[in-house]
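1. structure, please.
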Amino acid sequence: MNKLSSAVLSSVIALGLLSGCGDDDSDAQVGIVPPGAPTVLLPATGPSLRVGETVTFPVEVRAPSGIRNSGFLIVTQRQPNGNTSDSVFNPADFGCVTGDTFCRSDDFVFRVGANADAGNYQLTFVAVDTTNQTSVPSTLTIFAFR
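-> Reported below is the predicted structural model:
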């Protein structure tokens, strides 16, 4: 009797787990897993530079669903004084085209103006693909000194 009860209970648990998978949309495609969200790859450590100078570094975007035609990369800059600003890049800014699944720039340019504050500048990168999925934010800290 205990073996039968255990088998029935296991079957009920399995049915409960399976019925919780997916969604209830009747038009959903069964067994189709959408491609993953985009990713942004940056250098492991940020560069340092003197106030008034420019630095370049590589930025790589991977988007299994393809990069979208405009605003595929959003960069938020946080200055040492706490001010923030956003810059939006299109595929052409990186020499790429809409739908590419891989896009890389070896010379992303960052400049700290001559009258700017010394300190840490944080650049946070978010990529967006053709299905409007966004990457996990990737942050690079650049130290500017006098």
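
2. only C-alpha atoms for contact and neighbour calcs from this point on.
-> Fine.

3. neighbours of residue 7, how many?
-> 12 (other C-alpha atoms under 10 Å).

4. any idea which helix or strand comes after the host helix or strand of residue 127?
-> Counting by DSSP states H and E, the element that carries residue 127 is strand 119-127. For strand 119-127, the following helix or strand on the C-terminal side (DSSP H and E) is strand 138-145.

5. who does that following strand touch, helix- and strand-wise?
-> On a contact count with 3 or more C-alpha pairs under 8 Å, 6 or more residues apart in numbering; DSSP states H and E, strand 138-145 meets strand 48-50, strand 119-127.

6. residue 40 is nearest to which of the ones you listed?
-> Nearest to residue 40 among those is strand 119-127 (6.6 Å), distances taken as C-alpha to C-alpha.

7. for the comparison step, fold the sequence that follows:
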Amino acid sequence: MGIGGFAAYAAGGVFLAWTALLCAFDIRERRLPDALTVPPAVAAAIACVWHPPLAWGLVWPALYLLVGRGIGGGDVKLAVPLGVACAAMGGPFGVVAAIGLSGLLSVAVAVVAGMRAVPHGPSMLGAGWALFPFLCMYSGV
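-> Model prediction:
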């Protein structure tokens, strides 16, 4: 395994740890901390400036800002890097698929748990992880 392979595994490990922290915090506190959402959101926004096709990923947070009801500020900030990552892997299709799957996962969890409201962050992250292999195949990565 060359340095590229090691970097990919290291990045995957960092993203997995980030996902676990965000999920645990959102489930326990019902909010996503700025310290874990703002830096990736800023980095993703900067990536959109350098590579404009990634801006398709900003559809996700824009939709959440328009819908508003039931979507917290942490979910909007989390939607920025997740949307941009999905746009990088699958273009507009990847973003729409992630939005739809995250909504379906939240509804499914709420139904199974018998609750009216559930944290949405874990569903967003779960959708991203679930779609990632398929989006990579779609994009040829």
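
8. fetch the TM-score of the aligned pair.
-> The TM-score (TM-score structural alignment, normalised by the length of the second structure) is 0.27; 62 aligned residues with a C-alpha RMSD of 4.5 Å.

9. before we move on, the earlier item: between strand 138-145 and the strand holding residue 127 of the first structure, find me the angle.
-> Relative orientation of strand 119-127 of the first structure and strand 138-145, computed by axes from the mean of the first three to the mean of the last three C-alpha atoms, to 10 degrees: 160 degrees.

10. rewinding a little: tabulate the helices and strands packed on strand 138-145 of the first structure (a markdown table), appending mean neighbour count and distance to residue 74 of the first structure.
-> Converted to a markdown table, these look like this (neighbours: other C-alpha atoms under 10 Å; distance: least, C-alpha to C-alpha, whole Å):
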| stretch | mean neighbour count | distance to residue 74 of the first structure |
| --- | --- | --- |
| strand 48-50 | 17 | 22 |
| strand 119-127 | 21 | 5 |
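
11. which one of these lies nearest to residue 77 of the first structure?
-> Among those, strand 119-127 comes nearest to residue 77 of the first structure, with 4.6 Å by C-alpha to C-alpha.

12. what number of residues lie near residue 141 of the first structure?
-> Neighbours around residue 141 of the first structure, by other C-alpha under 10 Å: 18.

13. which other helices and strands contact the strand holding residue 127 of the first structure?
-> strand 39-41, strand 73-78, strand 138-145.

14. distance to residue 14 of the first structure added to the ones you listed, as CSV?
-> What follows is these, written out as CSV (distance: least, C-alpha to C-alpha, whole Å):
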stretch, distance to residue 14 of the first structure
strand 39-41, 35
strand 73-78, 42
strand 138-145, 39
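
15. that's all I had, so thanks and see you.
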